[in-house]
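Chemist: My questions are about this predicted structure, shown below with the sequence.
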Amino acid sequence: MNKTIYIAAGCFWGGEKYFSLIHGVLSTKVGYANGTTSNPTYEEVCHNNTGHAETVEIQYDDSILPLEKLLRLYYEVIDPTSVNKQGGDQGIQYRTGIYYIDEADLEIIKPSLEELAKKYDKPIAIEVKQLLHFYDAEEYHQKYLDKNPSGYCHIGQCAFDSAKNA
């Protein structure tokens, strides 16, 4: 069955590239989630207090890629204890988060985070909330690293390579 989940992993360029390479992911799109303004621009998200997170919309086939596996792969490319920061990017828009549209996904998300927490001494900082709003990012952000292969990314090439084999 095809499902959709929204994941914030810091800068959305790398998150989109990473998730798009995983077998079972049908499509990805970058945008801004769960903020306080309508139709924000990148400039507004970066410089104003809009509350939006840079987020990747992931459509996937859960018969090929169960949510449990997708979340495990997500945890491999973030620092789940970092607050509002991933790699060199810092600010509320770079927070980590899992935004669901299907309440049943919580039955998978919560135990997954509990298991993840056992691996760390610091608290897990991944925000888990129902998706309230998602606004597509500007076109130049879509598939950014495909268009700009040498663009900045906090997710390393080895992670992209392993995503292809996940």
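Modeler: Happy to help now that I have it. Residues are numbered from 1 along each chain as shown.
Chemist: switch to C-alpha atoms for all contacts and neighbour counts from now on
Modeler: Will do.
Chemist: Now name the helix or strand holding the residue lying farthest from the centre of the chain.
Modeler: Note on the chain: the largest separation between a C-alpha and the mean C-alpha position, by C-alpha atoms, centre = their mean, falls on Asp121 (22.9 Å). Per DSSP states H and E, Asp121 falls between elements, in no helix or strand.
Chemist: Enumerate the positions of the longest helix anywhere in the chain that are buried.
Modeler: Among the elements of the chain assigned as helix by DSSP state H, the one spanning the most residues is helix 106-117. If you call a residue buried by 16 or more other C-alpha atoms under 10 Å, then helix 106-117 has these buried ones: Leu106, Ile109, Ser112, Leu113, Ala117.
Chemist: try it against this one:
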Amino acid sequence: MASEIAVLGGGCFWCLEAVYQQVKGIEAVESGYTGGAGVNPSYEQVCGGQTGHAEVVKLRFDPQSISYREILEIFFTIHDPTTLNRQGNDVGTQYRSVIYYQNEIQHDTAKHIIAEMALVWDAPIVTELSPSQPYYKAEDYHQNYFQQHPFQGYCAFVVAPKLEKLREVFADKSKPE
């Protein structure tokens, strides 16, 4: 069976990238932008709110090793899907919680997971469910960011706890350290 693609936004792409790089069945993770206006936006344009793009990760995964549903279960565990246009101190539409589905099966799966998550979280789920849109790879310095800068402040205090949570809650889906 061929690889599939998932595109998710849940705050800073460094967090999602670092987490999904540690998940079994994820073949590639790339940080990028989607969901806005304009072609090939820069980080400065996206963070300045000029384009409406979200910071996202594009995942290539082996559906024989990990299901789309499992990818979304991880997604809803490692970020807060109840805060509109923010994750912690990261504020702006570029940090919105969003699932860009690639086909109707992904759409239906995401819709079901969102409904299930509404029963788990104490506040309403604000995660957007949107069809796939043009995707633009982020600048090279954003790729593998946590791996290159594990002791940088943001990585140590924001990204690292998400990795710990992945290993704690999804130990069976985590790659060995």
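Modeler: Looks like it came in fine. These numbers were taken from a predicted model, which means no experiment stands behind them.
Chemist: care to give me the TM-score?
Modeler: Once the chains are laid over each other, their TM-score by TM-score structural alignment, normalised by the length of the first structure reads 0.94; 166 aligned residues with a C-alpha RMSD of 1.4 Å.
Chemist: which residues are in contact with the helix or strand that the longest helix of the first structure is followed by?
Modeler: Taking DSSP H and E as the definition, the helix or strand that follows helix 106-117 of the first structure towards the C-terminus is strand 127-130. Outside strand 127-130 of the first structure, the residues within contact range by C-alpha atoms under 8 Å, 6 or more residues apart in numbering are Arg95, Thr96, Gly97, Ile98, Tyr99, Tyr100, Ile101, Glu103.
Chemist: For ChimeraX, write a command that selects the buried ones of the residues you listed.
Modeler: Buried subset of these, written as a ChimeraX selection, criterion 16+ other C-alpha under 10 Å:
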select :95,96,97,98,99,100
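Chemist: In CSV: the contacts of strand 127-130 of the first structure, plus distance to Asp89 of the first structure and secondary structure.
Modeler: As requested, the contacts of strand 127-130 of the first structure are exported to CSV (distance: C-alpha to C-alpha, whole Å; DSSP: H, G, I helix; E, B strand; the rest coil):
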residue, distance to Asp89 of the first structure, secondary structure
Arg95, 10, coil
Thr96, 12, strand
Gly97, 15, strand
Ile98, 18, strand
Tyr99, 20, strand
Tyr100, 24, strand
Ile101, 27, coil
Glu103, 30, helix
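Chemist: Let's have the contacts of strand 127-130 of the first structure in JSON lines, adding distance to Ser27 of the first structure.
Modeler: What follows is these, written out as JSON lines (distance: C-alpha to C-alpha, whole Å):
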{"residue": "Arg95", "distance to Ser27 of the first structure": "22"}
{"residue": "Thr96", "distance to Ser27 of the first structure": "20"}
{"residue": "Gly97", "distance to Ser27 of the first structure": "19"}
{"residue": "Ile98", "distance to Ser27 of the first structure": "17"}
{"residue": "Tyr99", "distance to Ser27 of the first structure": "17"}
{"residue": "Tyr100", "distance to Ser27 of the first structure": "16"}
{"residue": "Ile101", "distance to Ser27 of the first structure": "16"}
{"residue": "Glu103", "distance to Ser27 of the first structure": "21"}
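Chemist: Looking at the contacts of strand 127-130 of the first structure, which is nearest Val77 of the first structure?
Modeler: For the contacts of strand 127-130 of the first structure, the minimum distance to Val77 of the first structure (C-alpha to C-alpha) is 10.9 Å, reached by Thr96.
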